[in-house]
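>>> sequence and predicted structure below; questions after.
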Amino acid sequence: MKWLVTALALCLALPLAAQQSTTAPGGTLRVLDKITGRTQDIEFRNGQTQMVGLLAVTMTECRFPSGNRTGDAYTLLTVVYNNSTDPVFRGWMIASAPALNALDHPRYDVWALRCSSE
């Protein structure tokens, strides 16, 4: 099943590779704690790591289509749970298709919202 999702993600990423993208200085993620029901929007700079509950979230890069700053956000993330040595998520998240490559965790959901403009 995982290979199917990876193959689908690669197929959908081809149009992105064909168009020019611009790297933003950072972006915004939304985190949902499924136990408490609280959501939190968090601003990141590229390369920044922030703690959200028991998650350490690192946004490596945020991209958007060139010439369309309000267009879709693509964020490269690494998410570590409870100081584990292995991340629970590492990869690209797409704001318009959060389920395409989602964090699969029993307590938390994380998804990309947008890239920052400054």
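Structure received.
>>> from here on, just use CA atoms for contacts and neighbour counts.
OK.
>>> what sits against residue 51?
The contact partners of residue 51, taken as C-alpha atoms under 8 Å, 6 or more residues apart in numbering, are residue 57.
>>> typed the wrong thing, it's residue 63
For residue 63, the contacting residues are 21, 22, 23, 24, 73, 74, 75, 115, by C-alpha under 8 Å, 6+ apart.
>>> mind checking which helix or strand it is in?
Per DSSP states H and E, residue 63 falls inside strand 55-65.
>>> and the closest residue to residue 57 other than its chain neighbours, how many neighbours does it have?
The shortest distance from residue 57 to any residue that is not its chain neighbour, by C-alpha to C-alpha, 6 or more residues apart in numbering, is 4.6 Å, and that residue is residue 79. By the criterion of other C-alpha atoms under 10 Å, residue 79 has 22 neighbours.
>>> residue 60 is in contact with residue 79, correct?
No: in this structure residue 79 lies outside contact range of residue 60 using C-alpha atoms under 8 Å: 10.9 Å.
>>> got another, please set it beside the one above:
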Amino acid sequence: MMRNILIAFMFCASTAAAAQQATSGPGGELRVLDKVTGIITDLSLTRGESGRVGSLEVKLIDCRYPTSNPSGDAFAELTVTYRDNPEPIFSGWMIASAPALNAMDHPRYDVWALRCMTS
């Protein structure tokens, strides 16, 4: 809970400080690591689309990037479920430049945002 508040504060503060506006891209690119097998899988998802890697389902809700710098940092809002359990194991924003700031805590999988699609 506290981490989510800190992320929201940092997002708002950094956006306000830089006087930047964010644009929602049509999709985003995510990376999934299976820590048991060592296999890395990249997912390209459009907004609202889900992708499956092993027992993990990742849904991209939104992907935002700085309007003035489309190749800049990506902010991806995700919902991640495990083994068809309706309760998500992660739901929130991930920041591409700081994946550990709001990381998904799972013994087998790591997920992080790479970039937003800009067109």
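Looks like it came in fine. All values reported here derive from a predicted model rather than from experimental measurement.
>>> please enumerate the strands of the second structure.
Taking DSSP state E as the criterion, the second structure carries its strands at 22-24, 27-34, 40-46, 50-53, 56-66, 75-82, 90-95, 109-117.
>>> and these: which comes nearest residue 12 of the second structure?
Comparison of those against residue 12 of the second structure by C-alpha to C-alpha identifies strand 22-24 as nearest, at 10.8 Å.
>>> can you tell me which helices and strands that closest one packs against?
Secondary-structure packing of strand 22-24 of the second structure (3 or more C-alpha pairs under 8 Å, 6 or more residues apart in numbering; DSSP states H and E): strand 56-66.
>>> do that again at 10 Å, thanks
Contact here means 3 or more C-alpha pairs under 10 Å, 6 or more residues apart in numbering; DSSP states H and E; on that basis strand 22-24 of the second structure packs against strand 56-66, strand 75-82, strand 109-117.
>>> quick one: buried residues of that strand?
The neighbour-count check on strand 22-24 of the second structure (16 or more other C-alpha atoms under 10 Å) flags 22, 23, 24 as buried.
>>> so which residue is smack in the middle of the first structure?
Using C-alpha atoms, centre = their mean, the residue of the first structure that lies closest to the mean C-alpha position is residue 93, 3.8 Å off.
>>> from residue 35 of the first structure, how far off is that residue?
Residue 93 of the first structure sits 23 Å away from residue 35 of the first structure, going by C-alpha to C-alpha, to the nearest Å.
>>> just to revisit the earlier point, closest to residue 41 of the first structure among the contacts of residue 63 of the first structure?
Using C-alpha to C-alpha, residue 115 is the member of the contacts of residue 63 of the first structure that lies nearest residue 41 of the first structure, at 12.5 Å.
>>> and residue 115 of the first structure, how far from residue 51 of the first structure?
Noted for residue 115 of the first structure: a distance of 19 Å to residue 51 of the first structure, by C-alpha to C-alpha.
>>> distance of residue 92 of the second structure from residue 39 of the second structure?
Using C-alpha to C-alpha, residue 92 of the second structure is found at 24 Å from residue 39 of the second structure.
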